[in-house]
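**Student:** Below is the sequence, then the predicted model.
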Amino acid sequence: MATPVLTPAALHRCLADETRLTLTLLLCAESELCVCEMTQALAAPQPKISRHLAYLRRAGLLRGRRQGAWIYYRLEPTLPTWVSIILEASRDAAPVEVTAACRRLGDAGAASQRQAACHAESTTAPFPFIPGDSA
C-alpha cells in the first residue's frame, strides 16, 4: 500500500487536535511506542488513542507494526523535510500536554520496563470468567 501524500492542509488537520498533536510530538521524542505506552502517557482510554493513531496512520504521518497482540507506532520514515521541520518546531515549543505526557512516560521507566508492565497487565482478564455466563 502506497503512503498517502501528506499535504500542508492534511498535516495541519492532523495536528489541530490536541490528542493527535500530543501523540505525534511524543513519537518525535521516542523512536517507537506501543499503544499501551501512549495510553499511559496521555492518561487516556485505549479506544480513544487507537482512533487517533488510525487517523494519523491513514494520513501518512505514522507507521505501525504488529508484534504479537501489540501494535507499535513510529513516525513515517519517508516524511518530507518540510513536515520534519514543522514537527521539530512544534516539539521545541513543548505544549504543556506534551511535556506532561513525556514526564509520565519517563516516570514509568525505560521502554523495556514500560512494555513489560503493560504487556503483563493485558494478560490478566479484567473480569473473572463465570461458568454459565453467556457473552
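**Tutor:** Yes, it's here.
**Student:** use CA for all of it now, contacts and neighbours both
**Tutor:** OK.
**Student:** Helices of the protein, residue ranges please.
**Tutor:** For the chain, applying DSSP state H gives helices covering 8-16, 18-29, 35-42, 46-59, 81-93, 96-107, 111-122.
**Student:** of all the ones you listed, which lies closest to Ile71?
**Tutor:** Judged by Cα to Cα, the one of these that comes nearest to Ile71 is helix 35-42, at 6.2 Å.
**Student:** Comparison target below:
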Amino acid sequence: MVVAQFHKALSEQTRLRIMALILEHKEVCVCDLVAVLDMPQGTVSRHLSYLKKSGLVQSVTRGTWRYYQLSESLSQPLLAILKLTLDTLNSDCQVQRDLTSFKPSNC
C-alpha cells in the first residue's frame, strides 16, 4: 500500500466514520452502516469501495450482504497510524454518536 493512498483514503469524514466503526466492531455489514450513518446504501457502498481499493478494508459476502473488516494486508505501522488517527476522533461528536448508536443487526 502506498502511504499517500492510505492518507488520501482517510481524508474524508465519512470514510473516517466507517473506519472507526470497523475498528471498534471488527466486522460490519453494509446494512448496519447505512442505518448508523443515515446515508443511502449507494453512498456508503461508494465509500467502502474506495476504502477497499485503497487496501484498508476487505469484504466477504454472506447471502445478499457484504461484511467489511480491516484488511489482513494492512501493515503494522499503518495500522498503528490508523488507530492513533481514530483515537483522536474520540472527541468528535459525530463519531461518538456513531459508536454509541451502532447496533449490529446480523442482516
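**Tutor:** It's in. What you see is a predicted model, and the numbers here were worked out from it, not measured in a lab.
**Student:** Same list, the helices of structure 1, but as a markdown table with mean neighbour count and distance to Leu75 of structure 1 please.
**Tutor:** Conversion of those to a markdown table gives the following (neighbours: other Cα atoms under 10 Å; distance: least, Cα to Cα, whole Å):
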| stretch | mean neighbour count | distance to Leu75 of structure 1 |
| --- | --- | --- |
| helix 8-16 | 14 | 13 |
| helix 18-29 | 20 | 6 |
| helix 35-42 | 22 | 14 |
| helix 46-59 | 16 | 9 |
| helix 81-93 | 13 | 10 |
| helix 96-107 | 16 | 16 |
| helix 111-122 | 14 | 17 |
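**Student:** do you know which of those lies nearest Trp70 of structure 1?
**Tutor:** helix 35-42 (7.3 Å).
**Student:** so where is that closest one in structure 2?
**Tutor:** Under TM-score structural alignment, the match for helix 35-42 of structure 1 in structure 2 covers residues 30-37.
**Student:** if we can go back for a sec, could I get the helices of structure 1 as TSV with distance to Arg74 of structure 1?
**Tutor:** Output for these, formatted as TSV (distance: least, Cα to Cα, whole Å):
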stretch	distance to Arg74 of structure 1
helix 8-16	15
helix 18-29	6
helix 35-42	11
helix 46-59	10
helix 81-93	13
helix 96-107	15
helix 111-122	14
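**Student:** Which one of these lies nearest to Tyr72 of structure 1?
**Tutor:** Going by Cα to Cα, the one of the helices of structure 1 nearest Tyr72 of structure 1 is helix 35-42, 6.4 Å.
**Student:** what about that closest one, how far off from structure 2?
**Tutor:** Aligned to structure 2 and superposed, helix 35-42 of structure 1 gives a mean residue distance of 0.8 Å (mean Cα distance after the TM-score superposition for structure 1).
**Student:** excluding its backbone neighbours, what's nearest Ser105 of structure 2?
**Tutor:** Asp32 (6.5 Å; Cα to Cα, 6 or more residues apart in numbering).
**Student:** so how far is Thr100 of structure 2 from that neighbour?
**Tutor:** Asp32 of structure 2 is 13 Å from Thr100 of structure 2, where distance means Cα to Cα, to the nearest Å.
**Student:** try Cys93 of structure 2
**Tutor:** Taking Cα to Cα, one finds Cys93 of structure 2 at 11 Å from Thr100 of structure 2.
**Student:** next one: Glu12 of structure 2
**Tutor:** Distance from Glu12 of structure 2 to Thr100 of structure 2, by Cα to Cα: 21 Å.
**Student:** swap in Arg17 of structure 2?
**Tutor:** Applying Cα to Cα to Arg17 of structure 2 and Thr100 of structure 2 gives a distance of 12 Å.
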